[in-house]
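>>> The amino acid sequence is not available; the structure is as follows:
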């Protein structure tokens, strides 16, 4: 554990029933003239944009909607939308969507200049400074992007996803209203929920874990383990859905204070090369990596058991508690019908060397892993999921 640590948070966070109505006061207190709304066409087709737009319209501000963003976008696709944003002359940003939408909006908030773009930030993220305030309204309970200073983009040349990290991307306002995820499909709710679970347990068992991150990671893990199944299985379970939103936000704060580890590091090539959804990639790797790490974080997993298990506790030793937690992760992934093998996506074993080479490039996250991951370790982990 580090001897020094810090905590960075959004300025204001709203949650609970009808929390979207805070849009009006946010826009009015910031004297917004023209609002740029980042979203995607899937959000619009689902009618989700209508909920926040009801309150935007009541303010009378001008609006430009930027929705030309595919899932898992490349840095060039993100740059294209950022350029459209700059042309709009908007003076406030609102993002309504999942991780890619929010990440793009955050990048736009620091890229009003023409001196550099997304590409330059891949290697020099600290070049940019905040130029505009942001409001994040997530439509999934999983990515935690609304809380983090991170933006993930695909880099086709490297067949990899790269994280751009800049503290100025932390959002100014966040609204977590369960109405935004009520109609979320079980498939997406499951994969994004497991992404949040991975954030929580990885940050709790990271080399960078500290008293600040542990508070949020443990609370997030507790809420996720005890709500994710109901939130995914029952469309009317609004309390469970709101708890998943809050848990995802808390796990995002944990990322900011600590950091994810080998689960996320090794999942990046799966999204970058094969375009497997980020949450699914993490779900596939979660249990194999946690079993690999167990020998060095058995105490932390036992601590998580003591905090998060609310049924009758029959485990007494740290080893039993640790095994129980990993078994629970496995049971949840199975219950939610998330694939646990790359064979479903047609990934051939002949690509093993490419996976290893790409995964080992993600040193930013591999360095956080409590157990050192060698190339041979990565090879064994990938072989388990092929």
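Yep, it's here. Nothing here was measured: the structure is a model prediction, and the numbers come from that model. Numbers count the residues shown, from 1 in each chain.
>>> use CA for all of it now, contacts and neighbours both
Will do.
>>> elements contacting whichever strand or helix holds residue 301?
Assigned by DSSP states H and E, residue 301 belongs to helix 278-308. Applying 3 or more C-alpha pairs under 8 Å, 6 or more residues apart in numbering; DSSP states H and E, one finds that helix 278-308 contacts helix 186-204, helix 211-225, helix 262-274, helix 318-335, helix 375-385.
>>> quick one: that helix to helix 262-274, angle?
Per axes from the mean of the first three to the mean of the last three C-alpha atoms, to 10 degrees, the angle that helix 278-308 makes with helix 262-274 is 170 degrees.
>>> Now find how far off-centre helix 278-308 is within its chain.
Mean-position distance between helix 278-308 and its chain equals 17 Å (C-alpha atoms, centre = their mean, to the nearest Å).
>>> just to revisit the earlier point, make JSON lines from the helices and strands packed on helix 278-308 and add mean neighbour count to it.
Below are the helices and strands packed on helix 278-308 laid out as JSON lines (neighbours: other C-alpha atoms under 10 Å):
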{"stretch": "helix 186-204", "mean neighbour count": "27"}
{"stretch": "helix 211-225", "mean neighbour count": "23"}
{"stretch": "helix 262-274", "mean neighbour count": "25"}
{"stretch": "helix 318-335", "mean neighbour count": "17"}
{"stretch": "helix 375-385", "mean neighbour count": "16"}
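>>> another structure for you, compare them:
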């Protein structure tokens, strides 16, 4: 197969134990004199924040800490920070935490250098100017936001998650330190790990897939399948933590150069309406979308199944691909991912609204198989009614 494709990696990456200690030096190298450090209150109470601020203090980089963000970042949080700090002379941004912190940093940066409201920038390549230099320091192994040009923000008026997609918000530097993930609770380890797996699978199977991203995706899938259960079981397993953080980063590079698909198209309306954690939502929908998509490209879905651990010997391609559905369900169950019904706040009467949001989502266009609103409605219903992880029912 021949491809015409582009591949961009606008972010410099430093990966390894203890890399967070370099933040002060790197901030100075980027010309930072006064940084806005965006994090959440949970991290603000840990030793992780202190490691960052100690390094900034040592290099004489002034900073302000903003920790008033929520797990699904909201437009009002970003706008609050912008109005609070727009006259402070901020010339550097630091996103410390999970995807919420890093996406919030990108959104605040958008407001600092581009006129108008945040909703004016939802879409692809709608920024007029680059944001201030951004350093991202991930403390979860899931979003890959430290190496992507995307920021996903919940619009509190429409209850929809919206995306800013532009190279002008890409981080200048990612400091990726596995030691920072050792304190991550089991539930967040599981959800963010499945988020990374979703990124890798959708980047590999989506319509705009391309050879460099394909190679990265397959590497990430295999690494996650082997390491995620270990990281959930023993959060102090530094080797498993390192592998998961690497897989998350690699998957982020992959999907940032291709696209995502129907899993994200379903997960983001759910998160926008119910504030469901993004990784949990992706985990819940992944097996059912994977199953739906198999007819569009059995060979690629069979390859995913093999990387997940399915035995290829003597198996027909489609048989192998459908085993991937079972393996995804079993992995989610093993690490404690809840079913859609078990979330407790999901109302089936909202499924038409959610199906509409999924159908209108940008990722629908890139999904490997065409979907209608009715297809999405069936997928929401099927996921909600699912009980047996080993049951496969074609739509």
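Okay, I see it. Computed from a predicted structure; not experimentally measured.
>>> Which residues does the one helix or strand residue 26 of the second structure maps to contact?
Using DSSP H and E, residue 26 of the second structure falls within helix 23-29. Under the criterion C-alpha atoms under 8 Å, 6 or more residues apart in numbering, residues 52, 55, 56, 57, 58, 59, 60, 61, 92, 135, 175 lie in contact with helix 23-29 of the second structure.
>>> next helix or strand past it?
strand 34-38.
>>> Where in the first structure does the helix holding residue 26 of the second structure align, residue-wise?
Aligned by TM-score structural alignment, helix 23-29 of the second structure falls on residues 23-29 of the first structure.
>>> Tell me roughly how far that stretch lies from the second structure on average.
By mean C-alpha distance after the TM-score superposition for the first structure, the fitted stretch 23-29 of the first structure averages 2.2 Å away from its aligned residues in the second structure.
>>> how about that stretch: buried residues?
Using 16 or more other C-alpha atoms under 10 Å as the test for burial, stretch 23-29 of the first structure gives 23, 24, 27.
>>> do stretch 156-172 of the second structure as well
Neighbour-count burial for stretch 156-172 of the second structure [16+ other C-alpha under 10 Å]: 159-172.
>>> With distance to residue 107 of the first structure added, can I get the buried residues of stretch 23-29 of the first structure in TSV?
As requested, those are exported to TSV (distance: C-alpha to C-alpha, whole Å):
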residue	distance to residue 107 of the first structure
23	21
24	24
27	20
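>>> which residues sit in contact with residue 354 of the second structure?
By C-alpha under 8 Å, 6+ apart, the neighbours of residue 354 of the second structure are 266, 269, 270, 377.
>>> tell me which element it is part of?
helix 351-360.
>>> Next, the angle from that helix to helix 262-274.
On the basis of the same axes, to 10 degrees, helix 351-360 of the second structure is oriented at 130 degrees to helix 262-274.
>>> picking that back up, who wins for proximity to residue 69 of the first structure among the helices and strands packed on helix 278-308 of the first structure?
Ranking those by proximity to residue 69 of the first structure (C-alpha to C-alpha) places helix 262-274 first, at 16.2 Å.
>>> That closest one against the second structure, how far on average?
Relative to the second structure, helix 262-274 of the first structure is 0.7 Å off (mean C-alpha distance after the TM-score superposition for the first structure).
>>> How far off centre is that helix?
14 Å.
>>> Kindly report the same for stretch 16-24 of the second structure.
Put simply, stretch 16-24 of the second structure sits 22 Å off its chain's centre (C-alpha atoms, centre = their mean).
>>> quick one: buried residues of that stretch?
19, 20, 21, 22, 23, 24.
>>> how about those in TSV, adding distance to residue 252 of the second structure?
What follows is the buried residues of stretch 16-24 of the second structure, written out as TSV (distance: C-alpha to C-alpha, whole Å):
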residue	distance to residue 252 of the second structure
19	19
20	20
21	23
22	22
23	21
24	25
